[in-house]
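Asks: Predicted model and sequence follow; I will ask about them next.
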Amino acid sequence: MTILLVEDDEVDIMNVKRAFKKNNISNPLVVAHNGLEALEVLRNDLPDAPKPKIVLLDLNMPKMGGIEFLKEIRKDANLSSLSVFVMTTSNEDSDKVEAFNLNVAGYILKPLSLDRFIAAVSTLNSYWTLCEFPH
């Protein structure tokens, strides 16, 4: 199952890749640096292109932020059922409320330490490994 990481910060991208490696997560990881790039990946109709079923989404990004991206995929019949986990530094209640109103599967604050981040990714992996997704 392919996972789409929507993140503009290169350090956070490296941390996610490191956390995947430390947790022996072998799922293919596709990276988009903002919501517009993520939409391109998700709407790509090439037969060889992997179709992500899970999105790890930052909220604060240039061009198209996370909330705007969520609004766009939720009104797209082909993308509306994607499982989206917000991983952000934003601890604003308004962001949490808006994200959950757009049916996110979870809202995770990015931990400051790499060890806590690796543990958070491990928990996510346990969750999506247990879940059944339609084909």
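Replies: Arrived safely, thanks for sending.
Asks: Every contact and neighbour count from this point should use C-alpha atoms.
Replies: Fine.
Asks: Just give the closest residue to residue 53, not the sequence neighbours.
Replies: residue 82 (5.6 Å; C-alpha to C-alpha, 6 or more residues apart in numbering).
Asks: mind listing what that neighbour touches?
Replies: Residues counted as contacts of residue 82 (C-alpha atoms under 8 Å, 6 or more residues apart in numbering) are 53, 54, 55.
Asks: try residue 38
Replies: Contacts of residue 38 (C-alpha under 8 Å, 6+ apart): 4, 6, 31, 32.
Asks: got it, and residue 67?
Replies: Contacts of residue 67 by C-alpha under 8 Å, 6+ apart are 59, 95, 98, 99.
Asks: distance of the closest residue to the first one other than its chain neighbours from residue 43?
Replies: Okay, so that is residue 59. Closest residue to residue 59 apart from its sequence neighbours, by C-alpha to C-alpha, 6+ apart: residue 66 at 3.9 Å. Distance of residue 66 to residue 43, given as C-alpha to C-alpha, to the nearest Å: 17 Å.
Asks: The structure to be compared is supplied as follows:
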Amino acid sequence: MINSNILFVDNSKVGIERAKKAFTTLGIENTLHFAENDVEAWDMLNGNHKISPVPKILLIDINQEGVNGIDLINKIRSHEDLKSILVFVITSIDNEKNRSEALNLNIAGYIHKPIDNDNIDFFSILYNYWNIIEYSSEKK
């Protein structure tokens, strides 16, 4: 995955700082964008603050208060230019209803956040995965 944008949707300041630190430590050069909720994320995907190029990967905690992640994933899956985004749900809360709904929306994975402060191994595994899969061609 060369020079791809990644959108991380999480309203936890600690979670965002840990992700930034892990990306820096691992030398991941992808551009990491952050949104605090689904409304802000949608604006970054299809609104006035659109990220270009469109992110290839979306990381979202659908169980955070104030984040309607299922709605966002539904919008992404029904949008012609966004439906190929790889969506990973990353959460620390067990919610069977949300897990089932997310899996039915063809997400790439439903993953539990690391409990400890060390996100390096967690993001390293994700990064290795992102680099071995093939992506669809960019639209011109």
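Replies: Here it is on my side, so go on. This is a predicted model, so every value here is computed, not measured.
Asks: sorry, back to before: just give me the match in the second structure for the residue nearest to residue 59 of the first structure.
Replies: Aligned counterpart of residue 66 of the first structure in the second structure: residue 69 (TM-score structural alignment).
Asks: Could you pull out the helices in the first structure for me?
Replies: Counting by DSSP state H, the segments of the first structure that form helices are 10-22, 35-43, 66-74, 93-101, 114-130.
Asks: I'd like the ones you listed written out as TSV, with distance to residue 49 of the first structure added.
Replies: Listed next are the helices of the first structure as TSV, based on distance: least, C-alpha to C-alpha, whole Å:
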stretch	distance to residue 49 of the first structure
helix 10-22	20
helix 35-43	8
helix 66-74	18
helix 93-101	28
helix 114-130	21
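Asks: tell me which of the contacts of residue 67 of the first structure is nearest to residue 121 of the first structure?
Replies: Among those, residue 59 lies closest to residue 121 of the first structure (C-alpha to C-alpha), at 17.4 Å.
Asks: Touching, the closest one and residue 88? I think so.
Replies: Yes. Using C-alpha atoms under 8 Å, residue 59 of the first structure is in contact with residue 88, at 6.0 Å.
Asks: and residue 25 of the first structure, what pairs with it in the second structure?
Replies: By TM-score structural alignment, residue 25 of the first structure lines up with residue 28.
Asks: what's around its match, how many residues?
Replies: When neighbours are defined as other C-alpha atoms under 10 Å, residue 28 of the second structure has 15 of them.
Asks: Quick check: it vs residue 68 of the second structure, distance?
Replies: In this view, residue 28 of the second structure and residue 68 of the second structure are 28 Å apart by C-alpha to C-alpha.
Asks: Pick the one among the contacts of residue 82 of the first structure closest to residue 10 of the first structure.
Replies: For these, the nearest to residue 10 of the first structure is residue 55 (17.1 Å; C-alpha to C-alpha).
Asks: Next, the contact list for the closest one, please.
Replies: Residue 55 of the first structure neighbours (C-alpha under 8 Å, 6+ apart): 3, 4, 5, 6, 82, 83, 84, 85.
Asks: Export these as a markdown table, with columns for distance to residue 135 of the first structure.
Replies: Output for these, formatted as a markdown table (distance: C-alpha to C-alpha, whole Å):
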| residue | distance to residue 135 of the first structure |
| --- | --- |
| 3 | 15 |
| 4 | 17 |
| 5 | 20 |
| 6 | 22 |
| 82 | 12 |
| 83 | 13 |
| 84 | 17 |
| 85 | 20 |
